[in-house]
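Need coordinates for the below:
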Amino acid sequence: MVRYLCKRLLHAVLLLLAVLVLNFLLIHFSPGDPVQTIAGAMGGMTEELRTKLTQQFGLDKPLYVQLGIYLGNVLQGDLGQSYYFNSSVVSLIWERVPATLLLVVVAVLVAFLVGTFLGVLAARRPNGFFSQVVTLLSIVGYSAPVFWTGIVLIILFASVLPIFPVSDMRTPGLEDGFWGGVWDVAKHLVLPAFTLAFVYIAQYSRLARASMIEALSADYIRTARAKGLSESIVLYKHALRNAVLPVVTVLGMQFGNVLAGAILVETVFNWPGLGRLSFDSVLRRDYPTLLGILFFASMMVVVMNQLTDLAYRIIDPRIKS
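Below you'll find the model as predicted:
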C-alpha cells in the first residue's frame, strides 16, 4: 500500500510539473500584453514608465529565463505578484478559495446524490413513466449551457418569483449574527449551486440508471433474491454498491470540468470566487494570477483523482492496487 501511494504521489508531482510548464508557455504565447493592458486602464503612459514596468515584471528577459525563474519561485511556495491587483497571488487565491470550494463541493454533492437517486429509481422500471422523465431531464441538462441556465434562473427569481438572491455571496450590511450569516449565504448559494449541478445531475442520473439496470440483471442479484432478501436490501446494499462505481469514476474525472463551469457560474451570479478572479485575470492579462489559479485547479484535480482511487478501494474490496 505504501509503495502504491508513493508511486501515485510521484506521478502526481510529475504531472503538476508538466502542467506548470505547459500553462506558462500557453499563456505567454497567447496574444496580449499586460503592460499594454495596464496602460489602457491608466489612460496611457510614458515610454519610460512602460520600460520600467516591463523590467519590473521580468518581461524583458528571454522566455526560458522567465520559465526558470517561475518554476524556482513555485518550488519555494511563491506564485508571484499580481500585475493588476498589486498583491501576492497566494493571498488573492486564498481569499477566493472558500467561496469557490463551497460552491463546487455543494454542486458536486447535490449532483451526485440527486443524480444517483434518480437513476436508481428509474432503473427499477426502465420503461416506466418516471424513467422517461429522467431521460427527458438528461436531454435538457445536456442541451442547456451553464450560463444560459444561470441567466434563466436570474430572470425567473429576480422578476417572476423573487425568492432567492441572484447576485453576490452575502447581503451587504447584514448583521444577523453567525446563524443569520449562514442562512444568508445558504440563500445566495441556491441558484449558483443548482445551475452548476444541473448538467451533472442529468449525466449522473443516466449513468446510474444504465449501471443499475446492468447490475440488476447480474447472477448475484438473482441469488440474493432467491435467498429471500427484501427488495430494498437487494437494491441498495448489493446492486447499488456496484452500480455506483462508474458514477464515482466520472465524478472524479469531471472535477476539472466543474471548476471550469464555476468560472461561468461565478461570472453570471457575481460569486466572489476563483472563477470570477480568473475571468478578471484573463481580461487584464494578469499572467501570475492566472497561472496561480490554473496551478491550484490542477492540484485540486490531482487530489480528486487520488480520492477517487481511494473511494474505489472502499466501495469495491476486490480492487487491491
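
hey, let's count contacts and neighbours off CA atoms from now on
OK.

I'd like to know how many residues surround Val105.
Residues within reach of Val105, counting by other C-alpha atoms under 10 Å, total 15.

just the one 4 residues further on next, same as before
Leu109 sits with 15 neighbouring residues when counted by other C-alpha under 10 Å.

And it, how far from Leu207?
For Leu109, the distance to Leu207 (C-alpha to C-alpha, to the nearest Å) stands at 16 Å.

again, but for Glu231
Distance from Glu231 to Leu207, by C-alpha to C-alpha: 21 Å.

who's more crowded, the two?
For Glu231 versus Leu207, the count of surrounding residues by other C-alpha under 10 Å is larger for Leu207: 20 against 11.

Can you tell me the element the closest residue to that one other than its chain neighbours falls in?
Nearest in space to Leu207, with sequence neighbours left out and distances taken as C-alpha to C-alpha, 6 or more residues apart in numbering, is Val247 at 6.5 Å. Per DSSP states H and E, Val247 falls inside helix 240-253.

Verify the stated contact: Leu189 with Leu103.
Yes. Counting by C-alpha atoms under 8 Å, Leu189 touches Leu103, with 7.0 Å between them.

Next, the angle from the strand or helix carrying Leu310 to helix 240-253.
Element membership of Leu310 [criterion: DSSP H and E] is helix 287-315. In terms of direction (axes from the mean of the first three to the mean of the last three C-alpha atoms, to 10 degrees), helix 287-315 departs from helix 240-253 by 170 degrees.

Could you pull up the contacting residues of the residue sitting nearest the centre point of the chain?
In the chain, the centroid-proximal residue (C-alpha atoms, centre = their mean) is Leu259; its distance is 2.4 Å. Contacts of Leu259 were listed using C-alpha atoms under 8 Å, 6 or more residues apart in numbering, and they are 104, 275, 297.

Here is the second sequence; please produce its structure so I can put it next to the first one:
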Amino acid sequence: MFSAVVFAIPVFWFGLMGIVLFAVHFRWLPIGGMVTVGATPSTLGVAGDVAWHLIMPAITLSLSHLALYARVTRASMLEVYPLDFVRTARAKGISETAVTLRHILRNSLLPVVTLTGLQLGSLLGSAVVVETVFSWPGMGKLAFEAVSDRDINLLLSLFLCNSLLVVLSSLLIDILYGVLDPRIGLAS
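Here you go, the predicted structure:
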C-alpha cells in the first residue's frame, strides 16, 4: 500500500514537503542550494557541506523509483515463492530468512535489475524537477536552461552524456545477469 501511494505522488511534492518538514519545521537539513553561503572553504568541510545539502534531493529523487522497485520485487517474489526449489530448500531445514534471501530474492532480482537499467535513462527528467525544487546546480537544471536558451550544442552534449550513461548501465545490467543467474552466460 505504501509503495502504491508513494509511486502515485509527484516528485516535486515530496521535495516541497521535505523542505517544509525537515528544513523549516525541524531545522535538521538545509533548505536548498549546494553549499552553505559563507562557509569556510576547507576541502573536507566543503565535501561534508555538499553531502549535507545532497541528503534531501537524493532521497526525493529516489523515493518514487524506490516505490516502483518495491512493487516489482514483491510481484517477482510472489511468482518465485511457490516453486519447487523453494520447497526443497525448506525441506532441507534452511531457515526462513536464508530461504528468502538466498533462494527467493536472488531469483526474483532479474526483473528488478532490468527495470533499474531502463529507469536510469529517465532519471534525468526527474532530476530537472528535483534540482529546480532544491536549487541544486546539476545536469537536469543545465539541460532545462539549455532548452530555454536554445543552446543546441550544450543540449546535444548532455544527450550524449545521458546516452553514454544508458549504454554503460546496459552493459552493467548484462554483467549482473550473469552474476545473479549462472545459467546466463556469454555466447560462444
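
Residue in the second structure paired with the residue nearest to the centre of the first structure?
By TM-score structural alignment, Leu259 of the first structure lines up with Leu124 in the second structure.

Next one: the equivalent of Met212 of the first structure over in the second structure relative to Arg90 of the second structure, how far apart?
Superposed on the second structure with TM-score structural alignment, Met212 of the first structure falls opposite Met77. Distance, Met77 of the second structure to Arg90 of the second structure, by C-alpha to C-alpha: 16 Å.

More neighbours: those two, which one.
A direct count of neighbours by other C-alpha under 10 Å for Met77 of the second structure and Arg90 places Met77 higher, at 19 against 15.

On the three-state scheme, that one is what?
At Met77 of the second structure the chain is in helix, as set by DSSP: H, G, I helix; E, B strand; the rest coil.

can you give me the helices in the second structure?
For the second structure, applying DSSP state H gives helices covering 2-8, 11-18, 43-80, 84-91, 96-98, 106-133, 139-149, 152-180.

one step back: which non-adjacent residue is nearest the match of Met212 of the first structure?
Ser108 (5.3 Å).

Please pull up the equivalent of the one you found in the first structure.
By TM-score structural alignment, Ser108 of the second structure lines up with Ala243.

Ala89 of the second structure now?
Ala89 of the second structure maps onto Ala224 in the first structure, by TM-score structural alignment.

And His53 of the second structure, by the same measure?
Using TM-score structural alignment, His53 of the second structure lines up with His188 in the first structure.

Tell me how many other residues crowd Asp296 of the first structure.
You called it Asp, but residue 296 of the first structure is Phe. Counted with other C-alpha under 10 Å, residues neighbouring Phe296 of the first structure total 17.

quick one: it from Leu101 of the first structure, how far?
Distance from Phe296 of the first structure to Leu101 of the first structure, by C-alpha to C-alpha: 12 Å.

re earlier: next up, the contacts around the match of Met212 of the first structure.
Here Met77 of the second structure is in contact with 104-105, 107-108 (C-alpha under 8 Å, 6+ apart).

please redo it, this time with the cut-off set to 10 Å
Met77 of the second structure makes contacts with 71, 100, 103-109, as judged by C-alpha atoms under 10 Å, 6 or more residues apart in numbering.

ok, and the closest non-adjacent residue to the aligned partner of Phe159 of the second structure in the first structure?
For Phe159 of the second structure, the aligned residue in the first structure is Leu294 (criterion: TM-score structural alignment). Nearest non-adjacent residue to Leu294 of the first structure, counting by C-alpha to C-alpha, 6+ apart: Asn23, 7.5 Å away.

just checking, Asp174 of the second structure touches Val113?
Yes. The criterion here is C-alpha atoms under 10 Å, and Asp174 of the second structure meets it with Val113 at 9.2 Å.

So between the two, which is more surrounded?
Counted by other C-alpha under 10 Å, Asp174 of the second structure and Val113 do not tie: Val113 has more neighbours, with 20 against 17.

Counterpart of Asp309 of the first structure over in the second structure?
The alignment partner of Asp309 of the first structure in the second structure, by TM-score structural alignment, is Asp174.

Just the buried ones from the contacts of Met77 of the second structure?
Using 16 or more other C-alpha atoms under 10 Å as the burial test, the contacts of Met77 of the second structure include 71, 100, 103-105, 107-109 as buried.

Widest-spaced pair of these?
Maximum pairwise distance among these (C-alpha to C-alpha): 18.7 Å, between Arg71 and His103.

What is the corresponding segment of the first structure for stretch 136-148 of the second structure?
Across the first structure, the stretch matching stretch 136-148 of the second structure (TM-score structural alignment) is residues 271-283.

Make sure Arg206 of the first structure is actually in contact with Phe112.
No. Applying C-alpha under 10 Å, one finds Arg206 of the first structure not in contact with Phe112, separated by 11.6 Å.

what residues are shared contacts of these two?
Common neighbours of Arg206 of the first structure and Phe112, counting by C-alpha under 10 Å, 6+ apart, are 118, 200, 247.

Distance of the nearest residue to Ala143 of the second structure once chain neighbours are set aside relative to Arg90 of the second structure?
Leaving out its chain neighbours, the residue that sits closest to Ala143 of the second structure by C-alpha to C-alpha, 6+ apart is Leu155, at 6.1 Å. Remark: distance between Leu155 of the second structure and Arg90 of the second structure (C-alpha to C-alpha) = 55 Å.

can you check Leu66 of the second structure too?
For Leu66 of the second structure relative to Arg90 of the second structure (C-alpha to C-alpha), the value is 30 Å.

picking that back up, which elements pack onto the helix holding Leu310 of the first structure?
Under the contact definition 3 or more C-alpha pairs under 10 Å, 6 or more residues apart in numbering; DSSP states H and E, helix 287-315 of the first structure sits against helix 2-29, helix 63-75, helix 89-124, helix 240-253, helix 255-268, helix 274-283.

let's see 8 Å
Judged by 3 or more C-alpha pairs under 8 Å, 6 or more residues apart in numbering; DSSP states H and E, the packing partners of helix 287-315 of the first structure are helix 2-29, helix 89-124, helix 240-253, helix 255-268, helix 274-283.

just checking, next helix/strand downstream of the first one?
When you say that, I think you mean helix 2-29 of the first structure. Per DSSP H and E, the helix or strand that comes after helix 2-29 of the first structure is helix 34-42.

Check the burial of Ala127 of the second structure by counting its neighbours.
When neighbours are counted by other C-alpha under 10 Å, Ala127 of the second structure registers 23.

I meant Ala4 of the second structure, not that one.
Ala4 of the second structure has 13 nearby residues by other C-alpha under 10 Å.

Noted, bye for now.
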